[in-house]
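J.: Structure for this input, please:
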Amino acid sequence: MNNHNDPFTEAQREGLYRAIFERRDVRSQFLPDPIPDDVLARILKAAHHAPSVGFMQPWDFIVIDSLPVREQVLASFDEENAKAAENYTGERKETYRSLKLQGIIESPINLCITCDRSRGGPHVLGRNSIMEMDLFSTCLAVQNLWLSARAEGIGVGWVSILDQDRLSDILQLPEQVYPLAYLCLGYVSEFLGQPELQAKGWRSRLPLEELVHGNGWGKPLDQVGLSEQLKKH
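T.: Next up, the predicted model:
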């Protein structure tokens, strides 16, 4: 076992960056193969080791393999997706309707990561000024899970087109618990070479050098070397 103070080896660094760059929001490539319990436990443990404000650890994990429960969630998705399609017109609307935006039934496991906004009591260290820090912390748990799942060869898809109140009713959540992320998990036939929305022309990745500012919004970087490196990435 490595000493916690040891630097990462080159192979370890490459593995981390590979997981980051090859992570995908999976909708269409799920296989029916079950996720072994030990693998699911590992990625849940990785999620549970995310940082959190005041170490409040506001997350819970609801593992969903019940078909009737997932059918209720899918019905909510279908209703909300129909509403979302009305935001677009013409060719854009047809493109939207052609997109596969969920794998609720196709994936072997659904997972809802929730945020208990009351955990830790009314005064959580570090949360006095920014009350949403518990939500941000739970997002870090989602990202930990997503990257560890990719390292295990498991795809993850975040279904965001849901009515959160309806989802709370379906999952019987307490009032103070917010359903932050509804995820589909499973092995996949392939991990796409680029994000699906990018491949289908919905959006392109923004140039990194246009998003990095120096000492204030819209100001150029003083570090010429960094500016040149950003252009390469």
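J.: Going by C-alpha atoms from here, please, whenever you check contacts or count neighbours.
T.: Will do.
J.: Leu206: how many residues sit nearby?
T.: A count of neighbours around Leu206, defined by other C-alpha atoms under 10 Å, yields 8.
J.: One more: Arg127?
T.: Neighbours of Arg127 (other C-alpha under 10 Å): 14.
J.: one more to put side by side:
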Amino acid sequence: MTEPYSDADKQALYRAIYERRDMRHFCGGKVDESVLARLLSAAHAAPSVGLMQPWRFIRITDNNLRDQVYALVQTERRATAAAMGERESEFLSLKVEGIRDCAELLVVTLKDKREAHIFGRRTMPHMDIASTACAIQNLWLAARAEGLGMGWVSLFEPDDLKTLLKLPADSEPLAILCLGPVESFYDRPMLEQEAWAERAPLEHFVMENQWQPNEP
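T.: Below you'll find the predicted structure:
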């Protein structure tokens, strides 16, 4: 039988998991190139269905392009707020991204020509998205271990971002990632701190043998 990690290694792993936060507040600075390489390597080590490795990472280093990405997010932020009904003003008061403040800006997309990958996707084609989410989570946990904050921004119109970044027609952008130094990590998820929502207890999400309604 395989041996478990040492207690110290297990503690470090669980610490990264539980202290990871979706960060919105950054303090500029830089991410060392060697650290960024480690983070992207950790992302690339993620599991993927049929080993298709569907993720692609675009590093935004042009400030003008960063401003255009920011503008796309603000457009969707306003549209999302309008769809919130009575929570519109409350939503608009939330800080939902750190695009202009973070040290590094990454866009994660699904690769093109994904229809050629059938292994594990014939009945579940969305497994390419699940695989890419695993890569993003790897990057997130590695960033926390390196003392860096990361935030996942999904407020954008995919076709507009695709056009802006000249993506192939059959690719799909999934995430804008803000990455970099932060003054501190939130004690709790920011949306809990802002009283937007609360994490429900685990027992609401674990079932046995069949579906058991238990809405949080």
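J.: Tell me the residue in structure 2 aligned with Ser148 of structure 1.
T.: Residue correspondence to structure 2 (TM-score structural alignment): Ser148 of structure 1 is matched to Ala142.
J.: Next, find the distance separating that match from Ile17 of structure 2.
T.: According to C-alpha to C-alpha, to the nearest Å, Ala142 of structure 2 and Ile17 of structure 2 sit 10 Å apart.
J.: Glu104 of structure 2 too?
T.: 22 Å.
J.: How about residues contacting the biggest strand by length in structure 1?
T.: Using DSSP state E to define each element, structure 1 has its longest strand at strand 177-187. Strand 177-187 of structure 1 is contacted from outside by 30-35, 102-104, 107-118, 135, 138-139, 142, 153-160, 164, 167-168, using C-alpha atoms under 8 Å, 6 or more residues apart in numbering.
J.: so of these, which ones are in strands?
T.: Short answer: these in strands (DSSP E) are 109-116, 154-158.
J.: check contacts around the equivalent of Val107 of structure 2 over in structure 1.
T.: Correspondence of Val107 of structure 2 to structure 1, assessed by TM-score structural alignment: Cys112. By C-alpha under 8 Å, 6+ apart, the contact list for Cys112 of structure 1 reads Phe61, Ile62, Val63, Ile64, Pro179, Leu180, Ala181, Tyr182, Leu183.
J.: Need the max-distance pair from these.
T.: Among the contacts of Cys112 of structure 1, the pair separated by the greatest distance (C-alpha to C-alpha) is Ile64 and Leu180, at 15.0 Å.
J.: Look up the average distance of the longest strand of structure 1 to its aligned counterpart in structure 2.
T.: Here the mean offset of strand 177-187 of structure 1 against structure 2 after fitting is 0.9 Å, by mean C-alpha distance after the TM-score superposition for structure 1.
J.: That strand to strand 109-116, inter-axis angle?
T.: Going by axes from the mean of the first three to the mean of the last three C-alpha atoms, to 10 degrees, strand 177-187 of structure 1 is angled at 150 degrees with respect to strand 109-116.
J.: so strand 177-187 of structure 1 matches what in structure 2?
T.: Using TM-score structural alignment, the match for strand 177-187 of structure 1 in structure 2 runs over residues 171-181.
J.: Could you list the buried residues of that stretch?
T.: Ser171, Glu172, Pro173, Leu174, Ala175, Ile176, Leu177, Cys178, Leu179, Gly180, Pro181 (16 or more other C-alpha atoms under 10 Å).
J.: can you give me the helices for structure 1?
T.: 10-22, 37-48, 67-85, 90-98, 133-151, 164-171, 196-199, 224-232 (DSSP state H).
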